[in-house]
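Participant: Sequence first, predicted coordinates after that:
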Amino acid sequence: MELPDYVGRYVVRRKIARGGFAVVALAWDEELAADVAIKILDYRGEHDESLKQRFVEEARLLRRIKSYSIVGVHDVGRLSDGRPYFVMDHADLGTLTDRVAARSGMSGLPSGDLVQLVDALASGLSAIHRAGVVHRDIKPENILFQTVGFRAVPAAMAGSDDVTVLDPVPPPSSRKSPDRVMIGDLGIASDLLGNTQTSLILGGTPAYMAPEQYEADGGVSPAADVYSATAVLWYAITGSRPPDAVAIGEAVERLAEPWRDFFLRGMSADPTERFDDIEAWSRAAHDAMARIAAEAPDPGEGLTEGQAIASPGADCPYRGLSSFQPEDADRFFGREEMVADLIKRLQSQKVLVVGGSSGSGKSSLVRAGLIASLRDGAIPGSENWRVELFTPGRDALSELYFRLRGDADHVRVRLEEFVARPSVARQVLGDEAGAPLLLAIDQFEELCTLNEPKVAEGFVDALAAITDPADSHVRIVIAVRADYYPNCAQFPWLAEAVSRNQVLVGPMTAGDLRRAIVEPARRAGFYVEQHLVDAIVSEAGLDAGVLPLISHALVETWMRRMGATLTYEGYRASGGMAGAIRQTADAVFDSDFNDAERRVAKRLLLSLVTPGEGGGDARRILARSEIEGDADAEIMDQVVKRLTEARLLTIDDKTIQITHEALLRSWPRLSRWIEDSRADLRMRLRVVQMAEEWIESGRDPEMLLRGARLDYTLEWLENNADKTGAKERAFLIASTDARDAEREERDRRRRHLRRLQIAAVSALGVLAAGATAASFVAFNQS
């Protein structure tokens, strides 16, 4: 078949594949400036109309079944001669066959690639089966690989024949981020809900066909795809053709023991003896890989030059209550599809908002997912971007100023000018205004909880000023708790940004959550019992905010592990997902602290809480300098040290804070303290804010409390003296001194006035006496 130069708006470049009835061409989408693949029917015969119908059905099925792990269809049409075609994702990295062949001299794929393959097969086939479809032709040639993110393609590609084409399969060492793995070719798929005739056609690829597919009725059942997926995994592991169902019993003896039962079941000749569904198949595959990793970790997986091989004595593979950081990308799993979506969105829009409930994992998604991918070049040139990752804190405008300024020596705008006029933010960038900059603002709700409305308004104005110009090279990613969306809506620019480009982080799917649990352990050489994984997934349900609870419970389970195995018994002993945080916190409070330390610990923890107003309770960042002058400073140091060791607090050189807001919800004792002290906490927060404003104003006397407000605050202070920090006490002392000075001044003026009045009355008395005497003398003389 001679390919046309154009198919619709697509510039045809070259043929990249050919099947029995169709040809696939690489083309260039002139409108979207992207590579695409075009599949064109190439058959002329007596069954031409039947094939055309099947061809169009394939496009409709691909379009109907939505999954990151299935080739996407973007367009359909017909050539001038009536032959149908459809436009789909281009697998620029080739097929599984190409990938295995590229590892000549080595048996199959490394374990990391196997995990990705299992996940893609499970995700894609699960979507296919939910749609009432059976693929029937899962084989290595139909497993496709695509670069994640955006490849740099010359702008002249649409009009030039001198184009450099990427190699189908780059060397594994040259790929930094995971590739997208897709299932393609639904040409002989059976739509069980569509009453099509495809299921009556005998089809498939012999080495990967289930035995029942050879029967007259085609053997249409999801169990056939389970068989084929198992056969594909055999090929990926061994690099050789899989045995048939009759010979599988003898062939599995060559495999590692954890794989044997898996292949015996997955490639059973009897469909009823196979895994119940593709999800059960995936769980069993992950379990086998985890057991192998615990027995003999892959010496090359996930390691960079100079890094040690993971071992059962290595560090804990889980983060507990702490968020993942960009450097934790190698143990961040379960959000791959969402990361790819964030990359795509950030490519097309300058501002991206990531929302979600507390504990949904939005901070980790941005840090270990998006930022780590950008540093690996997920967007062309992003490895060279300046990335500023920060939280607004208690002085949001100052924080933003120094993030914009970076390391620039020349300063065009001073901090004082910026705070007074945030709209000059673009000038703060100075000579770096043309350099790509990503502002990743985590815990954006701090802008509302820790700053005055005027500061928040100025902060948002500054963000608008640096992103609105058409030539701006600044991108912004905002991570915010979803319950603070109403606060965001108060600022028109921010409300528009949320409406235009936002991703709401919901609960993980069961498969994603399993990956998040099993994969960090597997990579570190640990095995998580499948029964334990099942229990955690079941307990998590559809609650989006349970991730920190799960992670903390896994840390506690890891500490109770049996050798290299994390057990169900260890999980239950830790308190499980619901009780691990409570058990840890109560153990520290009840067993490690004496009465004095308990009193100080309660005071400290309450000082680290911002009571909710228009949103849930939140963490409060406390400057370490505020506790250094504490009346119980020595005890306070011991309390901070022990709570930090228990991973309940996070400290750095300047600040201290509760590790995660999950502690506020999941430790009943702290929850009761907060509820009992809510009014006092709100009052303390107002005093703190007034004290900070007074300090920021240069201790302006006009900012001090006076009159009834001061009297009310001092009355509150009598019962809550231990809840105030140094700056609040300094503020209230200054207010009291100013009041006393004003009273003293009023008393002095009153005394002075009284003296004047007495003097005036005395003078009048003298004058009156003199006048009387003069009148008397004048009367006598007359």
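Facilitator: Received the coordinates, thanks. Numbers count the residues shown, from 1 in each chain.

Participant: make it CA atoms for all contacts and neighbour counts henceforth
Facilitator: Noted.

Participant: and the longest helix anywhere in the chain, how far out from the chain's middle?
Facilitator: Longest helix in the chain by number of residues (criterion: DSSP state H): helix 726-781. The chain centroid and the centroid of helix 726-781 are separated by 71 Å under C-alpha atoms, centre = their mean, to the nearest Å.

Participant: measure residue 300 to residue 111 for me?
Facilitator: 9 Å (C-alpha to C-alpha, to the nearest Å).

Participant: and the comparison structure, right after this:
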Amino acid sequence: MHVKGGFSGSPVWDNELGAAVGMMVAAQPVREAQQAFVLRTRTLLKEVPELAPYVSPATPFRGLSTFQEDDADVFFGRDDDIERVVTALRGDQLTITVYGPSGCGKSSLALAGVVPRMRRDGYQILQLNATRFASLRSALATELFEISRSEPHGPPRAQNADQVEAWLANLGLADTVHRALGSSADRLLVVLDQAEALLEGSEAVAEELAGLLFSELPRDGLRVLITLRADFMDAALNHARFGSALNRGVTVPLTPMSRDQLAEVISEPVKRIPAVEYDPGLERRILDDAGGEPGIIRGRDDGGNGDKLPGQPYPGPLPPPTPDGGPGVPNPPKVA
């Protein structure tokens, strides 16, 4: 091709991919029409690796981290499970408990899968992680007060979080929510993640949990979503109030991902990135390294603890996809 002077060094844009795929380079001295060719992005990065941080897109994988609500667009493999939980939350029961083995993706399912769907349904979300507080009542009060402060309609109804905590102690969850948030809380979803941390505490902590979340009658617009490790189900069912609440509510088991689900987790996020693709055979190799049975994750010996994250190159076998929804790709998929 021929280009006018001054275009050498310009990016080459692919309208179909929606990305720059190379750089224009003039093959002749400067004149009105210069013969030119395109250097592909991959070739540029090979010759000038220092450009990689500026050219390579951000990884769509989250490694060993829990997917959050903002990660919903790269959360794959759990559509059927999301639908089951959302359907249960739209039903008549106050409490829905998602339980499964450690690391199977309960938190990611709740936060990146279910929460965005419920927010689109008009629910406000009150999110709590049981590993990060000692008192559920105090944590609920703080979150409710923060929501009330962010409301655009007038001043907050409560003076401080302590006042909300007193309401919780005297009125219960549903009436406190209405008093603190008014009509803006017609639909509220409370997400209690990793509830096993509360059951590991004292009996008083478990009683506080049951009293706040399980003593309410089913009420339109108020729902509680709990994630719980399966090995704590026995303790939960044997607890007088917790067990009764689980029996009255809906429990949704979550199993580790199947091979088909893992295949979706590996392939779909990359398809969302313009001009990026896996090397031939890499998807299959990652999937094979994950093992042939549902939930089987083969370890590897890299002289450490085997927790390499996406984008960290290393010699040796590929790390498997993490069971929480993100494949541990050792090198980013190649830029076209």
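Facilitator: Alright, I've got the coordinates. Values in this document were obtained by computation on a predicted structure and should not be read as measured data.

Participant: care to give me the TM-score?
Facilitator: Once superposed, the chains reach a TM-score of 0.64 (TM-score structural alignment, normalised by the length of the second structure), with 254 aligned residues with a C-alpha RMSD of 3.6 Å.

Participant: Could you check which of residue 300 and residue 111 of the first structure is surrounded by more residues?
Facilitator: When neighbours are counted by other C-alpha atoms under 10 Å, residue 300 of the first structure and residue 111 differ, and residue 111 comes out ahead with 21 against 15.

Participant: Quick check: the more buried one touching residue 296?
Facilitator: No. Between residue 111 of the first structure and residue 296 there is no contact under C-alpha atoms under 8 Å: 11.4 Å.

Participant: re earlier: joint contacts of residue 300 and residue 111 of the first structure?
Facilitator: Counting by C-alpha atoms under 8 Å, 6 or more residues apart in numbering, residue 300 of the first structure and residue 111 have no common neighbour.

Participant: circling back to that earlier point, which elements pack onto the longest helix of the first structure?
Facilitator: helix 625-628, helix 678-696, helix 707-719 (3 or more C-alpha pairs under 8 Å, 6 or more residues apart in numbering; DSSP states H and E).

Participant: Can you verify residue 246 of the second structure is assigned to a helix?
Facilitator: Yes. Looking at residue 246 of the second structure with DSSP: H, G, I helix; E, B strand; the rest coil, it is inside a helix.

Participant: wait, what's in contact with the aligned residue in the first structure for it?
Facilitator: Under the alignment (TM-score structural alignment), residue 246 of the second structure pairs with residue 498 in the first structure. Contacts of residue 498 of the first structure were listed using C-alpha under 8 Å, 6+ apart, and they are 352, 353.

Participant: One more: residue 488 of the first structure?
Facilitator: 494, 495.

Participant: now it: how far from residue 459 of the first structure?
Facilitator: Distance from residue 488 of the first structure to residue 459 of the first structure, by C-alpha to C-alpha: 12 Å.

Participant: cool, and residue 423 of the first structure?
Facilitator: Residue 423 of the first structure is 9 Å from residue 459 of the first structure, by C-alpha to C-alpha.

Participant: So for the two, which sits in the more crowded spot?
Facilitator: Between residue 423 of the first structure and residue 459, residue 459 has the larger neighbour count (other C-alpha under 10 Å), namely 24 against 18.

Participant: corresponding residue for that one in the second structure?
Facilitator: Checking TM-score structural alignment: residue 459 of the first structure goes with residue 209.

Participant: part of a helix, is its match?
Facilitator: Yes. Looking at residue 209 of the second structure with three-state DSSP, it is inside a helix.

Participant: ok, now how distant is it from residue 164 of the second structure?
Facilitator: 16 Å.

Participant: Now the nearest residue to residue 113 of the second structure once chain neighbours are set aside: which helix or strand?
Facilitator: Counting by C-alpha to C-alpha, 6 or more residues apart in numbering, residue 82 is the residue found nearest to residue 113 of the second structure once chain neighbours are left out, at 5.8 Å. Using DSSP states H and E, residue 82 of the second structure sits within helix 79-89.

Participant: Name the SS class of residue 387 of the first structure, please.
Facilitator: Residue 387 of the first structure is classified as strand under three-state DSSP.

Participant: In the second structure, what sits opposite it in the alignment?
Facilitator: Match for residue 387 of the first structure (TM-score structural alignment): residue 125.

Participant: for the nearest residue to its match once chain neighbours are set aside, what are its contacts?
Facilitator: The shortest distance from residue 125 of the second structure to any non-neighbouring residue, by C-alpha to C-alpha, 6+ apart, is to residue 189 (5.0 Å). Applying C-alpha under 8 Å, 6+ apart, we find residue 189 of the second structure in contact with 118, 123, 124, 125, 126, 221, 222, 223, 224, 225.
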